[in-house]
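Engineer: sequence plus the predicted model coming up.
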Amino acid sequence: MLHLRLITPSEKTDDVVLLIEKTVGTTHLVVLPGAARDPAGDVVMCDVAREAGDELLKGLRELGIDTSGSIAVETIDLSLSERAEKAEADAPGEGADAVLWEQLTEATHEESTLSVTYLAFITLATMIAACGVVLDNAILIVGAMAVGPEFGPLTGICTAIVRRRPRLALRSLIALLVGFAAAMALTVVFSLFMDAAGLFTEAQLEADRPNTGFIYAPDWFSFVVAVLAGIAGTLSLTSAKSGALVGVAISVTTVPAAANAAVALIYGDTNQTLRSTEQLLLNLAGILLAGTLTLLAQKWLWSKQRR
């Protein structure tokens, strides 16, 4: 179940209440006339089954509540109510299959913003991966994968394509490209420092690396894994099962490939630089393709299920 807290202008409250009452899957409707002060208006609260949430949010936005008032949505972890159970039973479809497009768009908008925190995480992840490739340490590679925040912008691009939001697509693309470019550039500087300190050597990079050699060996399996990870990651976001994202993060070779390219660059190893870059692009393409097709499939299946 979802809990909605709305601030509505007094002249629109009746329309909002009517919309809530005629939406199948809503319950626990509360109206507090004149309770809101900033902005001034009425406070309307209700619970709605997840599978009916997107339709209700769309109707509220059509009434202009998002501009003239406020719409806040929270997930209810526990609701002991027969009315809530009946609302979920009456709502068409299954809650686990429902996609809250407004929530997904807002979440990806935040995750795909080029911020100092985002740049810090992707840079630190790339530097950790650089240590991993030089030491041939798989644990460091897995750690770097888990730290990397690149799935946010990738999901933002997929969502923007499906929802036709060019501004979100541009924001996500900038975050993705600038993030990786900055991380690789700073990792080059980091690698030069480590080389000067005697902690990185060309011999380590060129040695046989059984644990991390796959990073600069792109093949069809790399693309297949990226596609599968893209599907799993998209499903985890749309179904609010964010715990699966950790597994997705350590399934794709994006950050390690960027790190390997950066380290190889300082030693003039063109082959490793190019093949690592190819691995990076192959993984990004697989995730973007899978994420977009997954969202399109969910949109189509949900529309059929509701009909």
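Structural biologist: Sure, I can see it.

Engineer: CA only for contacts and neighbour counts going forward, please
Structural biologist: OK.

Engineer: any idea how many residues pack against Gly34?
Structural biologist: 14 (other C-alpha atoms under 10 Å).

Engineer: element containing the closest residue to it other than its chain neighbours?
Structural biologist: Excluding its sequence neighbours, the residue lying closest to Gly34 (C-alpha to C-alpha, 6 or more residues apart in numbering) is Asp42, at 4.6 Å. Element membership for Asp42 (DSSP states H and E) is strand 40-48.

Engineer: who are the packing partners of the helix or strand following that strand?
Structural biologist: As assigned by DSSP H and E, the chain's next helix or strand after strand 40-48 is helix 50-62. Packing contacts for helix 50-62, counted by 3 or more C-alpha pairs under 8 Å, 6 or more residues apart in numbering; DSSP states H and E, involve helix 13-22, helix 101-111.

Engineer: which one of these is the most hemmed in?
Structural biologist: Of the helices and strands packed on helix 50-62, the one with the most neighbours on average (mean count of other C-alpha atoms under 10 Å) is helix 101-111, at a mean of 17.

Engineer: which residues does that one contact?
Structural biologist: Here helix 101-111 makes contact (C-alpha atoms under 8 Å, 6 or more residues apart in numbering) with Asp54, Leu57, Gly152, Pro153, Thr155, Gly156, Thr159, Ala160, Leu168, Ser172, Leu237, Thr238.

Engineer: do stretch 154-169 as well
Structural biologist: By C-alpha under 8 Å, 6+ apart, stretch 154-169 touches 104-105, 108-109, 111-112, 170, 172-173, 176, 234, 284, 287-288, 291-292, 295-296.

Engineer: what do you get for stretch 288-306?
Structural biologist: Residues outside stretch 288-306 that contact it (C-alpha under 8 Å, 6+ apart) are 92-93, 97-99, 154-155, 157-159, 161-162, 227-228, 230-231, 233-235.

Engineer: rerun at 6 Å
Structural biologist: The contact list for stretch 288-306 (C-alpha atoms under 6 Å, 6 or more residues apart in numbering) reads Pro92, Gly93, Cys158, Val227, Gly230, Ile231, Thr234.

Engineer: buried sites along the helix or strand encompassing the last one?
Structural biologist: So the one you mean is Thr234. Using DSSP H and E, Thr234 sits in helix 220-238. For helix 220-238, a neighbour-count test (16 or more other C-alpha atoms under 10 Å) marks 222-238 as buried.

Engineer: what's stretch 216-231 in contact with?
Structural biologist: Val248, Val252, Gln272, Arg275, Ser276, Gln279, Leu282, Asn283, Gly286, Ile287, Ala290, Gly291.

Engineer: also stretch 121-132?
Structural biologist: Identification of contacts with stretch 121-132 by C-alpha under 6 Å, 6+ apart yields Leu140, Ile141, Ala144, Val147, Gly148, Ala183, Thr187, Val255, Pro256, Ala259.

Engineer: below is structure B, check it against A:
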Amino acid sequence: MLHLRLLVPADRTDEVLQLLEKTVGTTHLVVLSGASRDPVGDVVMCDVAREAGDGLLARLREMGLDRTGSIAIEHIDLSLSRRADRAADEAPGEGADAVLWESLTDATHEESTLSATYLAFLSLATMIAACGVVLDNAILIVGAMAVGPEFGPLAGISTALVRRAPRLAWRSLLALVVGFAVAMVLTCGFSYFMDAVGLFTENRVEGPRPNTSFIWQPDWMSFVVAFLAGVAGTLSLTSAKSGALVGVAISVTTVPAAANAAVAFTYGDYAQTWGSSTQLVLNLAGIVIAGTLTLATQKLLWARHGTLPAAR
């Protein structure tokens, strides 16, 4: 279930109430007349089944409530109510399959913003992965994968392609390209420093690394894994099951590939640099393609329920 809190101009309250009362999947309707001070108006609250949420939000935005008032949404973890159960049963489809496009766009917009925090996490993840590839330590590689925040911009590109939002696409692409460029440059500097103090050596980089050699030897299996991880990650975002993102993060060698490319470059091993860069591009492309196809499929399957809320 979702909880909606609406700030409504007083002259539009009756219109909003009529929409909410007629929409299948809504319940627990509350009206606080004159309670809103900024903007001035009424506060209207209700609970709505997740599967009816996207259509209802579309209608509220068509009414201009996002401009003249406010629309706030919260996820309800537990609702002990027969009315809520009945509302969920009456709403078309299954809540787990529903996509809240406004929520998804907002989430990917935030996750794909090029910020100091984003650059710090991506750079730190790449440096951790650099230690992992030099030491041939799979545990460090997995840890670096979990730290990396690159799935946000990848999901942003997929969302932008499906929703035809060029600004989100460019924002996400900028975060992805600039983020990896900065992380790899800093990792090169980190590698030079570690070599100077004797912690990184060329023999370790050029020697046999059975646990991490796959990072710079891309093949079609790398693309298949990236594609499957992209599907799983996209489904976890649209179904609000964020726990699955951890598994996605440690499935695809994006950050380790960038790290291996940077370390190999510092030692002049351009074969490894090229192989790692190819692995990086292959994995990024696999996730974007998978995410775009997954969202397009969900949009197509959910279209049979209509974009507008069903009447009672």
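Structural biologist: On my side now, so go ahead. What you are looking at is a predicted structure, and each value in this text was computed from that prediction instead of being measured.

Engineer: how far off helix 50-62 does the strand holding Asp42 of structure 1 point, in degrees?
Structural biologist: With axes from the mean of the first three to the mean of the last three C-alpha atoms, to 10 degrees defining the directions, strand 40-48 of structure 1 sits at 160 degrees from helix 50-62.

Engineer: scan structure 1 for its longest helix.
Structural biologist: For structure 1, the helix with the greatest residue count under DSSP state H is helix 270-306.

Engineer: before we move on, the earlier item: kindly indicate which of the contacts of stretch 216-231 of structure 1 lies nearest Glu11 of structure 1.
Structural biologist: Closest approach between the contacts of stretch 216-231 of structure 1 and Glu11 of structure 1, by C-alpha to C-alpha: Gly291, at 41.6 Å.

Engineer: what sits closest to the closest one if chain neighbours are left out?
Structural biologist: Gly230 (5.2 Å).

Engineer: ok, Thr26 of structure 1 next?
Structural biologist: Thr26 of structure 1's closest residue in space is Val48 (C-alpha to C-alpha, 6+ apart), at 4.2 Å.

Engineer: who's in contact with that neighbour?
Structural biologist: Met1, Leu2, Gly25, Thr26.

Engineer: would you list the buried entries among those?
Structural biologist: Buried by 16+ other C-alpha under 10 Å: Met1, Leu2, Gly25, Thr26, out of these.

Engineer: surely the first one meets Glu51?
Structural biologist: This means Met1 of structure 1. No - at 8.7 Å, Met1 of structure 1 and Glu51 do not qualify as touching, with contact defined as C-alpha atoms under 6 Å.

Engineer: picking that back up, tell me the most packed of the contacts of stretch 121-132 of structure 1, by neighbour count.
Structural biologist: When neighbours are taken as other C-alpha under 10 Å, the top entry among the contacts of stretch 121-132 of structure 1 is Ala259 (36 neighbours).

Engineer: and the host helix or strand of that one, what does it pack against?
Structural biologist: Ala259 of structure 1 is located in helix 255-266, with elements delineated by DSSP H and E. With contacts taken as 3 or more C-alpha pairs under 6 Å, 6 or more residues apart in numbering; DSSP states H and E, helix 255-266 of structure 1 sits against helix 116-135, helix 270-306.

Engineer: how about a cut-off of 10 Å?
Structural biologist: Under the contact definition 3 or more C-alpha pairs under 10 Å, 6 or more residues apart in numbering; DSSP states H and E, helix 255-266 of structure 1 sits against helix 116-135, helix 138-147, helix 166-196, helix 202-206, helix 270-306.

Engineer: against structure 2, where does the helix or strand just after the second one fall?
Structural biologist: Sequence order places helix 151-163 as the next helix or strand after helix 138-147 of structure 1, per DSSP H and E. Using TM-score structural alignment, helix 151-163 of structure 1 corresponds to residues 151-163 of structure 2.

Engineer: before we move on, back to that, identify the contacts common to Met1 and Glu51 of structure 1.
Structural biologist: Taking C-alpha atoms under 10 Å, 6 or more residues apart in numbering as the criterion, Met1 of structure 1 and Glu51 both touch Gly25, Glu88, Gly95.

Engineer: circling back: and the strand holding Asp42 of structure 1, what's buried?
Structural biologist: In terms of neighbour count (16+ other C-alpha under 10 Å), strand 40-48 of structure 1 has its buried residues at Gly41, Asp42, Val43, Val44, Met45, Cys46, Asp47, Val48.

Engineer: same check on stretch 121-139 of structure 2?
Structural biologist: For stretch 121-139 of structure 2, a neighbour-count test (16+ other C-alpha under 10 Å) marks 121-137 as buried.

Engineer: of the contacts of stretch 121-132 of structure 1, which pair is most distant in space?
Structural biologist: Greatest spatial distance in those: Leu140 and Ala183, 16.7 Å, computed using C-alpha to C-alpha.

Engineer: buried stuff in stretch 75-92 of structure 1?
Structural biologist: Using 16+ other C-alpha under 10 Å as the test for burial, stretch 75-92 of structure 1 gives Ala84, Ala87, Glu88, Ala91, Pro92.

Engineer: what number of residues lie near Ser36 of structure 2?
Structural biologist: Neighbours of Ser36 of structure 2 (other C-alpha under 10 Å): 18.

Engineer: identify the residues contacting it.
Structural biologist: Leu6, Leu7, Val8, Pro9, Ala10, Asp42, Val43, Val44, Gly69.

Engineer: could you do Leu6 of structure 1 as well?
Structural biologist: Contacts of Leu6 of structure 1 (C-alpha under 10 Å, 6+ apart): 13, 16, 31, 36, 41-46, 60, 65-66, 69-73.

Engineer: which one in structure 2 is aligned with Glu102 of structure 1?
Structural biologist: For Glu102 of structure 1, the aligned position in structure 2 is Glu102, judged by TM-score structural alignment.

Engineer: check the gap between that match and Thr113 of structure 2 for me.
Structural biologist: To Thr113 of structure 2, Glu102 of structure 2 is 17 Å away according to C-alpha to C-alpha, to the nearest Å.

Engineer: same check on Ala52 of structure 2?
Structural biologist: Distance of Ala52 of structure 2 to Thr113 of structure 2, given as C-alpha to C-alpha: 29 Å.

Engineer: so Arg83 of structure 2 makes contact with Thr27?
Structural biologist: Yes - using C-alpha atoms under 10 Å, Arg83 of structure 2 is in contact with Thr27, at 6.5 Å.

Engineer: where do the contact lists of the two overlap?
Structural biologist: Common neighbours of Arg83 of structure 2 and Thr27 (C-alpha under 10 Å, 6+ apart) are Asp47.

Engineer: and for the strand holding Asp42 of structure 1, what span of structure 2 is it aligned with?
Structural biologist: Against structure 2, strand 40-48 of structure 1 falls on residues 40-48 (TM-score structural alignment).
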